[in-house]
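J.: predicted structure and sequence below. I'll ask about it afterward.
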Amino acid sequence: MDINLIEAADRRLEGHVRRTPLLSSPFLDEIAGRRVLVKPECLQHTGSFKFRGGWAAITALDPEQRARGVLATSSGNHAQGIAKAAAAHGVRAVIVMPSDAPEIKIANTRALGAEVVLYDRATEDRDLLAADRIEADGLSFIPPFDHPQVIAGQGSVGLEIAAQAQEEGVTEGDVLVCCGGGGLTSGIALALEARAPGLRPRTVEPEGFDDFARSLDEGRICRNPATSGSICDAILTPEPGRLTFPVVSRLAGPGLVVSEDECLRAMALAFARLRIVLEPGGAAALAAALFRPEEIAGEAVIAVATGGNVDPAVFRQALDRHG
């Protein structure tokens, strides 16, 4: 993995991806005690940054591989990104999703033309189900984060941040990233290393699912004791990726951890002050920027709002509790 792979993916994304802006609000700056810039990937195709990695991975396949189709495993955002990218290329997509994934994500994935295979997290082996379909149908596997081309596609976010931060006069500070397996964080880290070395990436995770923070602290990959049970479903993974962890451990600062209620509060504030809709996992970085000021360095902080595919009931909860 290097900047050349990211730049190549970025060129393939040109004309197909939304170049999301940096948003700000004086009200958020006042809460955080510093300047807060928000990168709203909730405005991306399919409502999250995952479209970038899906497009990069599918366009990197040779024609024969694409013709056979692709398979992905996902709780929803990667599923939708792969489904949309596959549909644009006339590629068959099979997505293995947990049955407890938000209904809106399952419905959206099907609406984009993908075949959805549901499984029970408690009783079924997702990887075994996926392996059986891959072998039976000759599909190419595109995992949600531990894949060079997926990481490269997500790294395009970092290229944009580097250029936009420079335009805003921000050359030093922390870039907070909602983190599951680390695909986005590692891609951003590699891009910033090459284009904006004064900006430091930081992982942000929900309490109880802070495998990356613990892994960075201990210098080895640590697993979460649970794989479900948080409203931040978009960023729940068992452990950091084998490809992503070495990159993040080399380039990122210490991991940050936020509560579910802080994510809900950040969702309400993002809607009230920026007029954007975030899901809990997609609001984790903004929550850290606003409510963990003592753990962040610099006069400005950049928070990547990674996704907006929120269940309506959860969004109502955020607004009712903190609106």
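T.: Now that the structure is in, tell me what you want to look at. Because the structure is a prediction, the values reported are computed rather than measured.
J.: can we go C-alpha only for contacts and neighbour counts from here?
T.: Will do.
J.: which strand runs longest in the chain?
T.: Criterion DSSP state E: the longest strand present in the chain is strand 199-206.
J.: and the next element down the chain from that one?
T.: helix 211-218 (DSSP states H and E).
J.: can you mark which positions in whichever helix or strand comes after that following helix are buried?
T.: Per DSSP H and E, the first helix or strand lying C-terminal to helix 211-218 is helix 244-251. Neighbour counts over helix 244-251 (16 or more other Cα atoms under 10 Å) mark Thr244, Phe245, Pro246, Val247, Val248, Ser249, Leu251 as buried.
J.: likewise stretch 4-14?
T.: Within stretch 4-14, the residues that count as buried by 16+ other Cα under 10 Å are Leu5, Ile6, Glu7, Ala8, Ala9, Asp10, Arg12, Leu13.
J.: let's bring in a second one:
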Amino acid sequence: MRPFSAPLVAAVALLAPSLGWAQSMTPTAVLTTQPQGGDTRARVVMDEASELTVDVRNNTSSGSPLFRRINEVWFALPSGYIPLASIPPPGWTVDYIASERWVIFYNQDSCNGSGDYGLGQDESARFVLRVVPPTSNNDQNNERFVASQTFARDTCAGGDFTTSVATSAASWSRSGLYTQVDVRPRVMGVGGDIDARMVVENRTGTNHNNTTVEGPSTGAGAVTFQVVDTEPTPFRMNIANRNAGVYSARVRTGSAGTLVARVRGVSGNGNTVSPSMDARMVNVGRSRWPWTWTPTTRSTTRPCGCGSR
């Protein structure tokens, strides 16, 4: 590989702002974790098979003499995490080194192919890591990949990338509560009632008192509704560690359309929450079938077939 002059690289870096380049002049990969559903940040659940979605973007300027493409990404999970079979994006494969908590993605494009390989300038790929996080007493809101062992690289031209694991955008939360919700019926007329049953599991290592359920709120759809009854009353429970609390709510619909109710569990002190969970869709004021059936009468008179006499 031809060596580059350090003064030349420094000079180009100084010129970059005046040239309007937003990218780095050294190989840099930007990691961004993605929230799911109604959450504002990415979340995984303690002691539960969870999916952590991470976008990786090549932030290296193609005008840099150090420009490289990303065709390999190594994620080093925090201590206590167990890697599971993960989902590679199209054109990538995945491998694991469980003893080091590494999840490794490889781009399948050939280094000697006719086209480009991997991720070029400002190109990104979305990686879904399936993991089982460890247990603690409360939510952990600053989870990060291991900085010294998480990196992207170009195995064709050679060279590793600096990764942005220290930024808040690359962090996520490890939740100690897990919520499930079921609603019935799922088809009704306007003014009908929906019964929602919510189960909040305490996955932490300690008890959580006065735990409640926020919602149901509208996750999707335009149906208006009003909560008319809840159990227990007051709507709070003390949930021991490794146990669950069962809550119910009756909701009265006020308009037609579709409704997806969204809920989440919250501990009494607010320090432990579950990811937001969406119920299955409810159809209000609409027929389940695109046609209607109108009964008709059928004659039961039998012709005599005897003709005139």
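T.: Structure's in. What do you need? All values derive from a computational prediction rather than experimental measurement.
J.: could I get the TM-score for this pair?
T.: The TM-score (TM-score structural alignment, normalised by the length of structure 2) is 0.25; 129 aligned residues with a Cα RMSD of 6.4 Å.
J.: hang on, the earlier thing: okay, the buried residues of helix 244-251 of structure 1 in a markdown table with distance to Ala284 of structure 1 next?
T.: Below are those laid out as a markdown table (distance: Cα to Cα, whole Å):
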| residue | distance to Ala284 of structure 1 |
| --- | --- |
| Thr244 | 19 |
| Phe245 | 19 |
| Pro246 | 22 |
| Val247 | 21 |
| Val248 | 18 |
| Ser249 | 20 |
| Leu251 | 20 |
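J.: which neighbouring elements make contact with the longest strand of structure 1?
T.: Other helices and strands packing on strand 199-206 of structure 1, by 3 or more Cα pairs under 8 Å, 6 or more residues apart in numbering; DSSP states H and E, are strand 173-178, helix 183-195, helix 211-218, strand 256-258, helix 284-291.
J.: tell me which of those approaches Leu159 of structure 1 most closely.
T.: helix 183-195 (5.6 Å; Cα to Cα).
J.: give me the helices and strands touching that closest one, please.
T.: The contact analysis (3+ Cα pairs under 8 Å, 6+ apart) places helix 183-195 of structure 1 against helix 3-13, helix 148-167, strand 173-178, strand 199-206, helix 244-251.
J.: now with 10 Å?
T.: Judged by 3 or more Cα pairs under 10 Å, 6 or more residues apart in numbering; DSSP states H and E, helix 183-195 of structure 1 is in contact with helix 3-13, helix 50-60, helix 148-167, strand 173-178, strand 199-206, helix 244-251.
J.: ok so, going back, for the buried residues of helix 244-251 of structure 1, which one is nearest Thr185 of structure 1?
T.: Val248 (6.8 Å).
J.: grab the nearest non-local neighbour of the closest one.
T.: Ser186 (5.3 Å; Cα to Cα, 6 or more residues apart in numbering).
J.: give me the element Ala11 of structure 2 is part of.
T.: helix 6-19.
J.: could you point out which element follows that helix?
T.: strand 28-34.
J.: out of the helices and strands packed on helix 183-195 of structure 1, which is closest to Leu118 of structure 1?
T.: Using Cα to Cα, these put helix 50-60 closest to Leu118 of structure 1, at 19.9 Å.
J.: could you check the angle helix 211-218 makes with the longest strand of structure 1?
T.: Strand 199-206 of structure 1 runs at 120 degrees relative to helix 211-218, counting by axes from the mean of the first three to the mean of the last three Cα atoms, to 10 degrees.
J.: now do strand 199-206 of structure 1 against helix 148-167, angle only.
T.: Strand 199-206 of structure 1 and helix 148-167 meet at an angle of 120 degrees, taking the same axes, to 10 degrees as the criterion.
J.: hang on, the earlier thing: what are the buried residues along the helix holding Ala11 of structure 2?
T.: So for helix 6-19 of structure 2, counting by 16+ other Cα under 10 Å, buried means Val9, Ala13, Ala16.
J.: separation between the second one and Ala249 of structure 2?
T.: This means Ala13 of structure 2. Using Cα to Cα, to the nearest Å, one obtains 60 Å as the distance from Ala13 of structure 2 to Ala249 of structure 2.
J.: count the neighbours of Val304 of structure 1 for me.
T.: Look at Val304 of structure 1: counted by other Cα atoms under 10 Å, it has 27 neighbours.
J.: oh, that last question was meant for Val200 of structure 2, not what I typed.
T.: Val200 of structure 2 has 25 neighbours, counted by other Cα under 10 Å.
J.: can you pull the contacts of it?
T.: Shown in contact with Val200 of structure 2 (Cα atoms under 10 Å, 6 or more residues apart in numbering): 177-181, 211-213, 237, 239, 243-247, 264-266, 273-274.
J.: in strands, which of the residues you listed appear?
T.: Counting by DSSP E, the contacts of Val200 of structure 2 place 177-181, 211-213, 237, 239, 244-247, 264-266 in strands.
J.: just the buried residues of these.
T.: Buried subset of those (neighbour count, 16+ other Cα under 10 Å): 177-181, 211-213, 237, 239, 244-247, 264-266.
J.: distance of Asp229 of structure 2 from Val251 of structure 2?
T.: Taking Cα to Cα, one finds Asp229 of structure 2 at 7 Å from Val251 of structure 2.
J.: same thing with Val200 of structure 2?
T.: According to Cα to Cα, Val200 of structure 2 and Val251 of structure 2 sit 19 Å apart.
J.: try Trp102 of structure 2
T.: On the measure of Cα to Cα, Trp102 of structure 2 and Val251 of structure 2 end up 46 Å apart.
J.: likewise Ile104 of structure 2?
T.: According to Cα to Cα, Ile104 of structure 2 stands 46 Å off from Val251 of structure 2.
J.: correct me if wrong: Leu190 of structure 1 contacts Pro148.
T.: No: counting by Cα atoms under 10 Å, Leu190 of structure 1 stays clear of Pro148, with 12.0 Å between them.
J.: comparing the two, which residue is more hemmed in?
T.: Neighbours per residue, other Cα under 10 Å: of Leu190 of structure 1 and Pro148, the larger number sits with Leu190, 29 against 20.
J.: how close does Thr59 of structure 1 sit to Asn4 of structure 1?
T.: Counting by Cα to Cα, the gap from Thr59 of structure 1 to Asn4 of structure 1 is 16 Å.
J.: nope, Gln80 of structure 1 is what I was after
T.: 26 Å.
J.: then Arg52 of structure 1?
T.: Arg52 of structure 1 sits 16 Å away from Asn4 of structure 1, going by Cα to Cα.
J.: check Ala67 of structure 1 too.
T.: Taking Cα to Cα, one finds Ala67 of structure 1 at 27 Å from Asn4 of structure 1.
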